[in-house]
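Peer 1: Next come a sequence and a model predicted from it.
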Amino acid sequence: MLHAIIAAIIAVILIIKTFIWTTVLIKRWKRQRELMRQKVFKSLQTEKTAEVAIPVVGIPVANQPAQLIFNDETDQRFKDVQSLVENATWIELGRGTLGPLFKWVLKGGAIVVARKLDKITVTRQEFAKRLLVLKTLQHPNLLPLRSGFFYGEIPFLIFDYLCLGSLEDLLHGKEKSSFTALNWPIRACVSLCIARGIAAIHRSPEGLVCGVVKSSNVLLKNDFKGCLSGYELPSLVPAAAIIKQNPGAVAPELLHTNTPVFTHSSDVYSFGVCLLELITGRRPRTRAPDGREIDLREFVQSAHNEIFDPAVDRDGSSEEEMSMMVGIAKECLCDVAAERPTMSQVVVKLKMLRTHLHHRNDSIQEME
């Protein structure tokens, strides 16, 4: 009887200690996340002064009636295409495979991202058909497609605007601007977000693909959770055009054929490269010690010294997690496509890895 009472007391003490330790870890993570957010927002403030609105003369002229293909039923801002295009303030964010990307400031101050499609190779009818398929993709780790329409002959896609910007900018910085390197807990969380987003696309009834998974297409929400964008590209342009613009991030089987076709397996390979980018802080094409430009995969495989991003402060547990993630990335980067894991399996591997590091698990759960 006495032994049972002692055992019960010990069990209660252990539960209390675990609760206190978990609470401390969660508070520590929240404090770190808030400090990181403040640093990132501070660096973003310096970039806003460089934003230049395009004058009205830069807005395309519609030589035929605007055509709304679809609109988010919960948001009525995009129903009047003519007014939307002509009254928005246009700020160019960059240029991608399909054409320029704009930040639109709407009446009332709301902000969205508009992708102007200059280089689609499908007919107007086929474009509308594929867009209606893409709009069905809904997942917390996929950037929502809010609207699609033709303004005259020019197609546009409308997405949410996420003010923290892309993973690429937060890993490598922008030209002539300072940036704050992401810490490891955030990078680990983002890796799982990306994997979940890709897996959701693969589970679609049509078996859709991402094409190329790259840091510039991963956007971060205010809580630093990752959101995958650019997944519409393979449905609208030939694979060869996408491959040409993404050296180092493409599966080898796509490079040795005149008619490349993206597959779920090639997406897994591309994710492996993105995972290495998170771990090393290097781009998909990087410099070898002898000065040659090589693929990041080759750099990691041939490295004799430490490959981890020196900008990341790490302790024993984070270093262990980084090392084990390198192993997952290498599985994704297998030369034989059939031997790569599926994205659903990768999600499970990443979650199991984080659960394995049990002394950090509770704070990680809070992040997600």
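Peer 2: Okay, I see it.
Peer 1: Every contact and neighbour count from this point should use C-alpha atoms.
Peer 2: Noted.
Peer 1: wait, isn't Asn71 in contact with Leu145?
Peer 2: No - proximity of Asn71 to Leu145 does not meet the contact threshold set by C-alpha atoms under 8 Å, at 9.0 Å.
Peer 1: Name the residue in the two with the higher neighbour count.
Peer 2: It is Leu145, of Asn71 and Leu145, that has more neighbours when counted by other C-alpha atoms under 10 Å, with 22 against 18.
Peer 1: Can you tell me the SS state at the nearest residue to that one once chain neighbours are set aside?
Peer 2: Spatial nearest neighbour of Leu145, excluding adjacent residues (C-alpha to C-alpha, 6 or more residues apart in numbering): Phe159 at 5.0 Å. Classification of Phe159 by DSSP: H, G, I helix; E, B strand; the rest coil places it in strand.
Peer 1: Enumerate every residue touching Phe159.
Peer 2: Applying C-alpha atoms under 8 Å, 6 or more residues apart in numbering to Phe159 gives the contacts Val112, Val113, Ala114, Leu143, Pro144, Leu145, Arg146, Ser147.
Peer 1: repeat for Gly197
Peer 2: Neighbours of Gly197 in contact, by C-alpha under 8 Å, 6+ apart: His139, Pro140, Asn141, Leu142, Cys227, Leu228.
Peer 1: element containing it?
Peer 2: helix 184-202 (DSSP states H and E).
Peer 1: what does Val250 give?
Peer 2: Per DSSP H and E, there is no helix or strand for Val250.
Peer 1: try this one side by side with the last:
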Amino acid sequence: MQTAMAVPANISTVDLDFMNSEEETLLLLYFAEIENTSGSRIFDININGETKFTGLHLVRNHSAIEVPILIDRTLSLLTLSKTSNSTMSPILNALEWYQRVTTAPLTSSEDVQALASVKKIFNLSNWNCISDPCFIYPWEGINCNNGLEIVRVLEIDLSNRNLTGSIPSTLGNMTALVKLSLDNNHLTGGLPDLSKLVMLERLHLQNNDLSGDVPDWLSELPNLKDLFIGNNNFSGVIPQKLQDLNLLELTYEGNNYLCVRKEECRLSSHSHGRRGKTVSVPVVVCPIAIAGIISLLGIIIYRKKFGRKEIANSGTQGTPTGNRESRYVPGQDNLIISVPSTPKSRSFSLEEMMTATKNFSRKIGQGGFGSVFLGELAEGKQIAVKILSFFSEQGIAQFLNEIELLSRAHHRNLVCLLGYCNASRDLMLVYEYMSGGSLNDHLYGRNKSKYPKLGWKSRLKIALHAAQGLEYLHTNCTPKIIHRDIKTANILLDANLTGKLADFGLSRVAADDVSHVITAVRGTAGYVDPKYFTTHVLTEKSDVYSFGVVLLEIICGRRPIDITLSEPQVDLVKWVMPLVKEDEDFMNIKELVDKSMDNNYNKDSVIYVAKLAMRCIESKPIDRPSSSDVVMEIKGAMKYEI
């Protein structure tokens, strides 16, 4: 590029002749201004007499331009023509001339055809390559056995791609496939027949919406070692032959209608479809049927009311366990569930829970999981016992998720899980008791009368505690944990108003080398990140958005969604946004601040936190601070209060 084809200023055109070719041609032209002059160099580019580029202008200071030209017919003449307003002649520093050469694909034709079908079905734009899937640079997510004479595709990784629709049956033709990963998408339907994949060792299909029975042909795959189908809508009974495979690692939790043994299945695949849908069936009821229904309801009520007392007389005792293996125990709906046994999760008996809570006589709360009761263990420690409601929208998956995560995540600003109880269809979580209630209680609920004036310093301290808990989840846990339900109701307080994050039923883990998780939207209205809501892409910044809403709550003293207010004020974020844009210096911050604080706050401190909150709720996740930045910023705001 340091030399160039240059002509005198009085020459207005430069012609280059090419050897005729019937093949498609790609021409790459390079232009760089290598003269320090005060004149202008502007010219047109013509191919075979047809203008391709008009008024190409070279910037001085040795900057370069590359101009690609694709020619679909014979290339014979390239002309550079000086324009009327140019003082200098055309210049050409370098060129590259490519012609398309048709070659047979190196990859097996069966694999190429199958991948072409997958590409079309899923609209995979990143597979829009000139080469075949395995040639020199394999397509994204494709691994091949390039050392053999016939190249075959061994691995396909299409996880975390936001894919929709059903799994293409053409994948069944890729008979050399060893690993197929389709985790964390939105795939639906049943498993197509992949029985020809006799080389398949790993099949990963977790976190989709796949349904139907688990097919028998899976147990006929001789090399299958990993089968991960958890968190789908599979139903029926896991084939016994599949369970009997000694070397198979099978993960299937989170399929509400899938069980291990037929006699333990109360719900069949024929009576339930997709998870979360209710199928309405017209029924004609006669008097005898009504009597039967009344009798059945009586039995259910009796079991729910007296079942605990009957089991309590069994005399079983829960003990701390050190076995990391899972054990299978009867759970809700007579399904078989696996409860992780860890050294830090104590298994309590129902008798212990009834004794501690005095037969569940003191209810202190109600959440999506179920009722919460106050209790006291034999050693004198106060506890909060959360019981899974029969009608809970969260259910067993969240129950297990909470045990798993809080058994390994320990921080002074996370609520401590002491253990669990799993007996007689009653699933319970046992926590340390937080006598101060929740931040939500102090701002709007039952503790507002007990603490009528939660001052700014206290609010700021609680926000710092919660931010430190969130920072721990995002940066110190391996793999990192995304809470997914940050809100004032999930920030609990002890007697000294120390804040701790609670309720990990909706939390998700993500490997440190993974930037995001594709998952169904969960959370609480008013706190959910709009970007996550529209894309299903969950990141740590989704938690940061929710925390920004919490910061606005402690400033404004109002709920994120309040339908009792006028329409412009219903949504806290939408109400605050225009006010801030009109007043970027927050001169009128007093209009936003909770009136119950009676002006007992440092204005600079409040403005500092308000600016932080606005950064947290930025529409683009990349523009939001990290949880570590949030901790640092809140500490900065606290300096004004010294």
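Peer 2: Structure's in. What do you need? It should be emphasised that the depicted structure is a prediction, and the values quoted were computed from it without experimental measurement.
Peer 1: Please state their TM-score.
Peer 2: Scored by TM-score structural alignment, normalised by the length of structure 1, the superposition of the two chains gives a TM-score of 0.69; 293 aligned residues with a C-alpha RMSD of 3.5 Å.
Peer 1: related to what we said a few turns ago, elements contacting the helix or strand following the helix holding Gly197 of structure 1?
Peer 2: With elements assigned by DSSP H and E, the helix or strand that comes after helix 184-202 of structure 1 is strand 218-220. When contacts are defined as 3 or more C-alpha pairs under 8 Å, 6 or more residues apart in numbering; DSSP states H and E, strand 218-220 of structure 1 sits against helix 167-172, strand 226-228.
Peer 1: For Val273 of structure 1, find the nearest of these.
Peer 2: Closest approach to Val273 of structure 1 among these (C-alpha to C-alpha): helix 167-172, 13.0 Å.
Peer 1: That closest one against structure 2, how far on average?
Peer 2: Its aligned residues in structure 2 lie a mean 0.9 Å from helix 167-172 of structure 1 after superposition (mean C-alpha distance after the TM-score superposition for structure 1).
Peer 1: For that helix, give the aligned segment of structure 2 as residue numbers.
Peer 2: Mapping helix 167-172 of structure 1 onto structure 2 (TM-score structural alignment) gives residues 439-444.
Peer 1: same check, this time on stretch 14-26 of structure 1
Peer 2: Against structure 2, stretch 14-26 of structure 1 falls on no residues (TM-score structural alignment).
Peer 1: How about that stretch, which residues are buried there?
Peer 2: Going by neighbour count (16 or more other C-alpha atoms under 10 Å), the buried part of stretch 14-26 of structure 1 is Trp21, Thr22, Leu25, Ile26.
Peer 1: Go ahead and confirm Ser177 of structure 1 touches Gln45.
Peer 2: No - assessed by C-alpha under 8 Å, Ser177 of structure 1 is found out of contact with Gln45, at 10.3 Å.
Peer 1: What helices and strands are in contact with the helix ranked longest in structure 2?
Peer 2: What stands out as the longest helix in structure 2, according to DSSP state H, is helix 287-312. With contacts taken as 3+ C-alpha pairs under 8 Å, 6+ apart, helix 287-312 of structure 2 sits against helix 350-357.
Peer 1: Can you give me the buried ones in the helix it packs on?
Peer 2: Buried, per 16+ other C-alpha under 10 Å, within helix 350-357 of structure 2: Leu350, Glu351, Glu352, Met353, Met354, Ala356, Thr357.
Peer 1: one step back: any idea which of the buried residues of stretch 14-26 of structure 1 is closest to Leu132 of structure 1?
Peer 2: Minimum distance to Leu132 of structure 1 across the buried residues of stretch 14-26 of structure 1 is 41.0 Å, recorded for Ile26 (C-alpha to C-alpha).
Peer 1: Please give me every residue in contact with the closest one.
Peer 2: Per C-alpha under 8 Å, 6+ apart, neighbours of Ile26 of structure 1: Asp362, Ser363, Glu366.
Peer 1: and the last one, helix, strand or coil?
Peer 2: Spelled out, it's Glu366 of structure 1. helix.
Peer 1: Which residue of structure 2 is paired with it in the alignment?
Peer 2: Match for Glu366 of structure 1 (TM-score structural alignment): no aligned residue.
Peer 1: Just give the closest residue to Glu366 of structure 1, not the sequence neighbours.
Peer 2: Ile26 (6.7 Å).
Peer 1: Next: the first one.
Peer 2: Nearest non-adjacent residue to Asp362 of structure 1, counting by C-alpha to C-alpha, 6+ apart: Thr22, 6.0 Å away.
Peer 1: Which element, helix or strand, includes that neighbour?
Peer 2: For Thr22 of structure 1, the host element (DSSP H and E) is helix 2-48.
Peer 1: name the helices or strands packed onto the following helix or strand past that helix?
Peer 2: Next helix or strand after helix 2-48 of structure 1 toward the C-terminus (DSSP H and E): strand 53-54. Judged by 3+ C-alpha pairs under 8 Å, 6+ apart, the packing partners of strand 53-54 of structure 1 are strand 89-95.
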